[in-house]
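Q: Task: produce atomic coordinates for the following.
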Amino acid sequence: MNSYNILVVEDEKDIALAIQAYLVNQGYKVFIANNGVEGLDIVENEEIHLAIVDIMMPKMDGIEFTMKVRLEHDFPIIMLSAKSEDIDKITGLNIGADDYVTKPFKPLELLARVNSQLRRYKKFLVMKQDNIVNKDIFTIGGLELDISTKEVSVDGNIIKTTPIEFKILQLLMRNPGRVFSADEIYESVWKERAVNTDTIMVHIRNIREKIEVNSKNPKYLKVVWGVGYKIEKQ
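A: As a prediction, the model looks like this:
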């Protein structure tokens, strides 16, 4: 009996139920969502080990769903699409998907992909567990963030941050070099759709004044004009 939870995000009910039947027959526990919005809700409330995600869906498609999941989760994602164009495959894999299956697919093919991804994920979890002492600490140059103690330090000196500042720094330091738009930061930190993101600019400025020696010539927290913000790789 498998102890893995699999999320199926698919708006075509017949396909979703068929996939569920195949997976349950293999001993997996399956959750079904009709679109990306429902899928994100399940991800936030259940421990998911793998997701099978359709690309074309109403409300929130598979691409946007995957991008949002990858802000905080690292479980494997297998994308489904009725299209076979290379551009879909490249887009899906570039935004964080691990594998890609084109509809119509053979059940045994999908199951093989699921089992393969879960084997890899199991190895990843074991490695992560072995490194559990340090997994909550992110270090970029002299900047260090400790999730377990909620402390941020620069060159060994503890600096005081607000809970929101800490969450923003955590998001950026978990993904050094990646540029996040103000909308992405807002939605990840506040867990709601971004409406007015002016507050992000204020928080970024405050963080910069605390972690940078010279906030006008920052070493860590950079602005990519017209795009967003990032923590520079050191």
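Q: Please make it C-alpha for all contacts and neighbour counts, starting now.
A: Will do.
Q: Show me what the helix or strand Val43 falls within is packed against.
A: Remark: Val43 resides in helix 36-45, with elements defined by DSSP states H and E. Packing partners of helix 36-45 (3 or more C-alpha pairs under 8 Å, 6 or more residues apart in numbering; DSSP states H and E): strand 5-9, strand 29-33, helix 62-69.
Q: I'd like the next helix or strand past it.
A: The element immediately downstream of helix 36-45 (helix or strand, assigned by DSSP H and E) is strand 50-54.
Q: Just want the angle from that next one to strand 29-33.
A: In terms of direction (axes from the mean of the first three to the mean of the last three C-alpha atoms, to 10 degrees), strand 50-54 departs from strand 29-33 by 30 degrees.
Q: What angle do helix 36-45 and strand 50-54 make with each other?
A: Using the same axes, to 10 degrees, the inter-axis angle of strand 50-54 relative to helix 36-45 is 170 degrees.
Q: In terms of secondary structure, what does strand 50-54 contact?
A: strand 5-9, strand 77-81, helix 107-130.
Q: one more to line up against the first:
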Amino acid sequence: MTILRVNQISKTYRAQQKNIQALNAVSLSIGKKEFVSVIGPSGCGKSTLLNIIAGIERPDQGDILYMDQSVTGKTGLFGYMPQNDVLMPWRTVLDNVILGLELKGVPKGEARQNAEHYLESFGLIGFQHKYPGSLSGGMRQRANFLRTVLPEHPLLLLDEPFGKLDAITRRHMQKWLMKRWEELQVPVLLITHDIDEALFLSDRIYMMSSRPGSIKKMITVPFDRPRNSEIEYSLTFMELKREITGLLL
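A: The predicted model follows:
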């Protein structure tokens, strides 16, 4: 069952007295309980696409359909985790992760109680009363993700959530995200530049061209779930990685 359709989205910016086309007729879809990734070269408009789906920006052309209803330009419908760390340094981890619930009008006490049920599975037990400055990069991203998850949005939009982490921490976080997603079963759209990450996590991968970004190819990832690291040593994984690398060049 398809829950989200991105239909022929185009976007052009005006910069330094020039028109710069970021996206050209981009279309994709996301199914119920599906993990979909978008991968492409730097500057191809991946983050712009996510911002449009989130309602932060409006397209020049095209439409965003959720359950066959237009939601173009509407914010707050989907959980959105941007690239940059958005934890507030003056709030504890617990008070950071409940921010989305507070914005929805949930009383602080009830929101804290709700969040506490997730602290163990998100690896934050013992750190809920600390401030973001005392956390590791991986732990900050866990807190960011919990804040995205708590309001129970019907779709999660993740913009390169592990891009700024070191390689070892990033691998741990990818495995952790896989486990959390298998528990939550919420559809996810992930923006990434990491081919291994996209193949390890995704059901399908959309390949974008260089700017102006358009969809070059959609790749179905054939690995069964649950997955483990062994798939990365398989011939199929290596062949898909080679194909994706060739499309990015």
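Q: TM-score of the superposition?
A: TM-score for the superposed pair, counting by TM-score structural alignment, normalised by the length of structure 1: 0.30. Supporting figures: 124 aligned residues with a C-alpha RMSD of 6.0 Å.
Q: on that earlier part again, just so I know, which of the helices and strands packed on helix 36-45 of structure 1 lies nearest Glu44 of structure 1?
A: Checking these against Glu44 of structure 1 by C-alpha to C-alpha gives helix 62-69 as the closest, at 9.5 Å.
Q: any chance of the helices and strands packed on strand 50-54 of structure 1 in JSON lines, plus mean neighbour count and distance to Thr199 of structure 1?
A: Shown next, in JSON lines, are those (neighbours: other C-alpha atoms under 10 Å; distance: least, C-alpha to C-alpha, whole Å):
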{"stretch": "strand 5-9", "mean neighbour count": "24", "distance to Thr199 of structure 1": "33"}
{"stretch": "strand 77-81", "mean neighbour count": "24", "distance to Thr199 of structure 1": "32"}
{"stretch": "helix 107-130", "mean neighbour count": "13", "distance to Thr199 of structure 1": "35"}
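Q: Kindly reformat those as CSV containing distance to Lys167 of structure 1.
A: Formatted as CSV, those follow (distance: least, C-alpha to C-alpha, whole Å):
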stretch, distance to Lys167 of structure 1
strand 5-9, 27
strand 77-81, 25
helix 107-130, 22
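Q: How much space separates Gly246 of structure 2 from Leu156 of structure 2?
A: Distance, Gly246 of structure 2 to Leu156 of structure 2, using C-alpha to C-alpha, to the nearest Å: 29 Å.
Q: For those two, indicate the residue with more neighbours.
A: Leu156 (22 against 9; other C-alpha atoms under 10 Å).
Q: Is the more buried one in contact with Tyr80, as I believe?
A: Yes - Leu156 of structure 2 is in contact with Tyr80 according to C-alpha atoms under 8 Å; the separation is 6.0 Å.
Q: Next, show the common contact partners of the two.
A: Counting by C-alpha atoms under 8 Å, 6 or more residues apart in numbering, the shared contacts of Leu156 of structure 2 and Tyr80 are Thr148.
Q: Wasn't Ile191 of structure 2 part of a strand?
A: Yes - with DSSP: H, G, I helix; E, B strand; the rest coil as the criterion, Ile191 of structure 2 is part of a strand.
Q: List the contacts of it.
A: For Ile191 of structure 2, the contacting residues are 37-39, 46-47, 50, 158-160, by C-alpha under 8 Å, 6+ apart.
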